[in-house]
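Give me a model of this one.
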Amino acid sequence: MRVALFVSCLVDLFRPSVGFAAVRLLENLGAEVVVPEAQTCCGQPAYNNGDFASARELARPLIDTLADFEHVVVPSGSCAGMLVKHYPELFQDDPLWHARAENLARRTRELSAFLAEHGGGQAIDARFDGRVALHDSCSARRELGIHDAPRVLLDRVAGLVRVELAEAETCCGFGGTFCVKYPDISARMVSDKAAAVIDSGAEVLVSGDLGCLMNVAGRLKRLDSPVRVYHLAELLAGMTDAAAIGEPDKP
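Model (predicted):
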């Protein structure tokens, strides 16, 4: 099984350990993992702001780059949603590129969904003694319909006690460029999300979307909360010894 890992811009620039964790999990499944050097932004910021021409300029070379892989796996619900849902929409009036976008969409999965579909329990060889809450990103839950997969995977981690957040379906307020366009609304939303995390009694918060995690981690830090924040892949791969998101690197 040959898998292309599309790491996403945020992982590449801010949290490369998420990419390494994803590679470890996929290799535990027996996959041959390739990280194509030519990959770049999926075009989501441009798409979300209505700049469809720029989004298409970014999409075409990425579709080319990922064309020859059996599977494409993305440790980000929002980027996976872009490839699966919005690439075909971008090329609705271009039969050739629409067909190629549809082909890529059929081969693309968000990481937790891919692991669950391919017997991901065998990929998890980690232990975590503590209470863990999961934040469902809007893209993963609403665009891709992902709900059970990350929970099933967390329940395979020895020692872990999973707790549910109140109003778990509510957005954290990040929303890509939403937090820039509507900072006051975003701040209120992330404050509510951080309060739900604290009230849950969780020691750790995880999610499959780094943007959400950076947003919530920032608010928790400003509240002096001891809750640590990791990407789901890092916890599943047993890579929680490193500094949590929003914390300074350990010496």
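
From here on, just use CA atoms for contacts and neighbour counts.
OK.

Just give me how far the host helix or strand of residue 61 sits from the chain centre.
Assigning secondary structure by DSSP states H and E places residue 61 in helix 52-65. The chain centroid and the centroid of helix 52-65 are separated by 20 Å, computed with C-alpha atoms, centre = their mean, to the nearest Å.

now for the helix or strand just after that helix, which elements pack on it?
The helix or strand immediately downstream of helix 52-65 is strand 71-74, counting by DSSP H and E. Counting contacts by 3 or more C-alpha pairs under 8 Å, 6 or more residues apart in numbering; DSSP states H and E, strand 71-74 is packed against strand 2-5, helix 95-107, strand 108-110, helix 111-117.

Surely residue 28 and residue 122 touch.
Yes - applying C-alpha atoms under 8 Å as the test, residue 28 and residue 122 come out as touching, 7.1 Å apart.

In terms of neighbours, single out the busier of the two.
residue 28 (17 against 14; other C-alpha atoms under 10 Å).

Let me know the distance separating the more buried one from residue 73.
14 Å (C-alpha to C-alpha, to the nearest Å).

Could you tell me the angle between the direction of the helix holding residue 61 and that of helix 95-107?
Per axes from the mean of the first three to the mean of the last three C-alpha atoms, to 10 degrees, the angle that helix 52-65 makes with helix 95-107 is 60 degrees.

which outside residues touch helix 52-65?
For helix 52-65, the external contacting residues (C-alpha atoms under 8 Å, 6 or more residues apart in numbering) are 36, 38-44, 46-47, 87, 90-91, 97, 100-101, 104.

Selecting buried members of these in PyMOL, what would you type?
This is the PyMOL syntax for the buried subset of these, where burial follows 16 or more other C-alpha atoms under 10 Å:
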select buried, resi 39+40+41+42+43+44+46+47+87+90+91+97+100+101+104
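
Out of the contacts of helix 52-65, which sit inside helices?
With helices taken from DSSP state H, the overlap with those comprises 44, 46-47, 87, 90, 97, 100-101, 104.

Reformat those as JSON lines; add distance to residue 190.
Formatted as JSON lines, the ones in helices among the contacts of helix 52-65 follow (distance: C-alpha to C-alpha, whole Å):
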{"residue": "44", "distance to residue 190": "21"}
{"residue": "46", "distance to residue 190": "24"}
{"residue": "47", "distance to residue 190": "23"}
{"residue": "87", "distance to residue 190": "29"}
{"residue": "90", "distance to residue 190": "30"}
{"residue": "97", "distance to residue 190": "38"}
{"residue": "100", "distance to residue 190": "37"}
{"residue": "101", "distance to residue 190": "34"}
{"residue": "104", "distance to residue 190": "33"}
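
check which helix or strand covers residue 131.
Using DSSP H and E, residue 131 falls in strand 127-135.

To check against the first, give me the structure of this:
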Amino acid sequence: MRIAVFATCLVETAFPQAAIATVRLLERLGHEVDVPAGQACCGQMHVNTGYAAQAVPVIRNHVRAFAPVLDGAWDAIVAPSGSCVGSTRHQQASAARRAGDETLAVAAERVAAHTYELSELLVDVLGVTDVGASFPRTVTYHPTCHSLRLLHVGDRPARLLRAVEGLELIDLPEAESCCGFGGTFALKNAETSSAMVADKASSIVATGAQVVTAGDWSCLMNISGALSRSGTGVHAVHLAEILASTREHPWAPA
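A predicted model of the protein is given here:
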């Protein structure tokens, strides 16, 4: 397959290893991968904070960058972020319509129909759960709110993790509880957010796992900060990084 990677602005700016791992994983599986120039933010943070009108030019840029999928340039678009895929499916067209731009709304819906979160692409589109990864560590998985509630990825990430050589997957207590990030929620409601992530960090530590993983670096950023401040020694590693790790090219902490 020919697959375009939607890196997302947070990953591109702060955690490029997730996008790099996504590319390496897909190429190892034999697919042709492209990272389109011109992509930037999907508009999620604008919409989430009440700036839907200001999101429209951002959405237009996103649609323009990935519109070649509609002409067959790629078979699919993938992002290492359930949050951003959720935005493309559930926010972009709505924001465009509220601004009176039906043409953009329709184009956004068409592009979104080809866009997948990483575990969705692997399991549902490519039909694989064993990607040939090796990650000899104990791992616990945090299902991020958008992947859980907007995308309904279900057990896809867990199925992928259980097939990884050497990996022991440990259930996370109260896994479905939010980590408290929520984009600007963490800034506008700092005390509440801090209490929520403290609870999440305690649950992670209670598992005894060496690594916590998730499909969104936004949530992992919040969680890893709490784990680091507490001196737990637990690493936060994106799902793509685990799946890209092999015996020949093992993951190593940044």
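
What residues in the second structure pair up with the strand holding residue 131 of the first structure?
Aligned by TM-score structural alignment, strand 127-135 of the first structure falls on residues 134-142 of the second structure.

Specify the local secondary structure of residue 213 of the second structure.
Secondary structure, DSSP: H, G, I helix; E, B strand; the rest coil: residue 213 of the second structure is strand.

To which residue of the first structure is it aligned?
Superposed on the first structure with TM-score structural alignment, residue 213 of the second structure falls opposite residue 206.

Where in the first structure does stretch 79-96 of the second structure fall?
Counting by TM-score structural alignment, stretch 79-96 of the second structure sits on residues 74-91 of the first structure.

And the matching stretch, what's buried?
Across stretch 74-91 of the first structure, burial judged by 16+ other C-alpha under 10 Å covers 74-88, 90-91.

And for stretch 199-210 of the second structure?
The neighbour-count check on stretch 199-210 of the second structure (16+ other C-alpha under 10 Å) flags 199-201, 203-205, 207, 209-210 as buried.

For these, give me JSON lines that also has secondary structure.
Shown next, in JSON lines, are these (three-state DSSP):
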{"residue": "199", "secondary structure": "helix"}
{"residue": "200", "secondary structure": "helix"}
{"residue": "201", "secondary structure": "helix"}
{"residue": "203", "secondary structure": "helix"}
{"residue": "204", "secondary structure": "helix"}
{"residue": "205", "secondary structure": "helix"}
{"residue": "207", "secondary structure": "helix"}
{"residue": "209", "secondary structure": "coil"}
{"residue": "210", "secondary structure": "coil"}
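
Generate JSON lines for those residues, with distance to residue 2 of the second structure as supplementary columns.
Shown next, in JSON lines, are those (distance: C-alpha to C-alpha, whole Å):
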{"residue": "199", "distance to residue 2 of the second structure": "41"}
{"residue": "200", "distance to residue 2 of the second structure": "38"}
{"residue": "201", "distance to residue 2 of the second structure": "38"}
{"residue": "203", "distance to residue 2 of the second structure": "39"}
{"residue": "204", "distance to residue 2 of the second structure": "37"}
{"residue": "205", "distance to residue 2 of the second structure": "40"}
{"residue": "207", "distance to residue 2 of the second structure": "39"}
{"residue": "209", "distance to residue 2 of the second structure": "36"}
{"residue": "210", "distance to residue 2 of the second structure": "35"}
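
which one among these gets closest to residue 137 of the second structure?
Of all those, residue 210 has the smallest distance to residue 137 of the second structure: 6.5 Å, by C-alpha to C-alpha.

tell me how far stretch 25-41 of the second structure is from the chain's mean position?
Distance, centroid of stretch 25-41 of the second structure to centroid of chain: 15 Å (C-alpha atoms, centre = their mean).

Show the end-to-end separation of that stretch, please.
From its first residue to its last, stretch 25-41 of the second structure covers 23 Å (C-alpha to C-alpha).

repeat for stretch 159-170 of the second structure
End-to-end distance for stretch 159-170 of the second structure: 13 Å, by C-alpha to C-alpha.

which other residues reach it?
Here stretch 159-170 of the second structure makes contact (C-alpha under 8 Å, 6+ apart) with 119, 129-141, 158, 207, 209, 243.

Please check those residues and keep the buried ones.
Once neighbours are counted (16+ other C-alpha under 10 Å), the buried part of the contacts of stretch 159-170 of the second structure comes down to 119, 129-136, 138-141, 158, 207, 209, 243.

At which residues are the helices of the stretch 151-254 of the second structure located?
For the stretch 151-254 of the second structure, helices defined by DSSP state H, counting those that start in this stretch occupy the ranges 156-162, 185-188, 190-207, 217-229, 239-244.

Residue 144 of the second structure versus residue 86 of the second structure, what's the distance?
Distance of residue 86 of the second structure to residue 144 of the second structure, given as C-alpha to C-alpha: 11 Å.

Stretch 142-149 of the second structure: which residues count as buried?
Those would be 142-148, for stretch 142-149 of the second structure by 16+ other C-alpha under 10 Å.

Greatest separation within those residues: which pair is it?
With C-alpha to C-alpha as the measure, no two of those lie farther apart than 142 and 146, at 11.6 Å.

Give me the neighbour count for residue 143 of the first structure.
Look at residue 143 of the first structure: counted by other C-alpha under 10 Å, it has 17 neighbours.

Let me know whether it touches residue 86 as I believe.
No - the pair residue 143 of the first structure and residue 86 fails to qualify as a contact (C-alpha under 8 Å) at a distance of 9.9 Å.

Run through the residues that contact residue 102 of the first structure.
Going by C-alpha under 8 Å, 6+ apart, residue 102 of the first structure touches 84, 87-88.

if we go to 10 Å?
Neighbouring residues of residue 102 of the first structure by C-alpha atoms under 10 Å, 6 or more residues apart in numbering: 83-89, 91, 108.

Brilliant, that's me finished.
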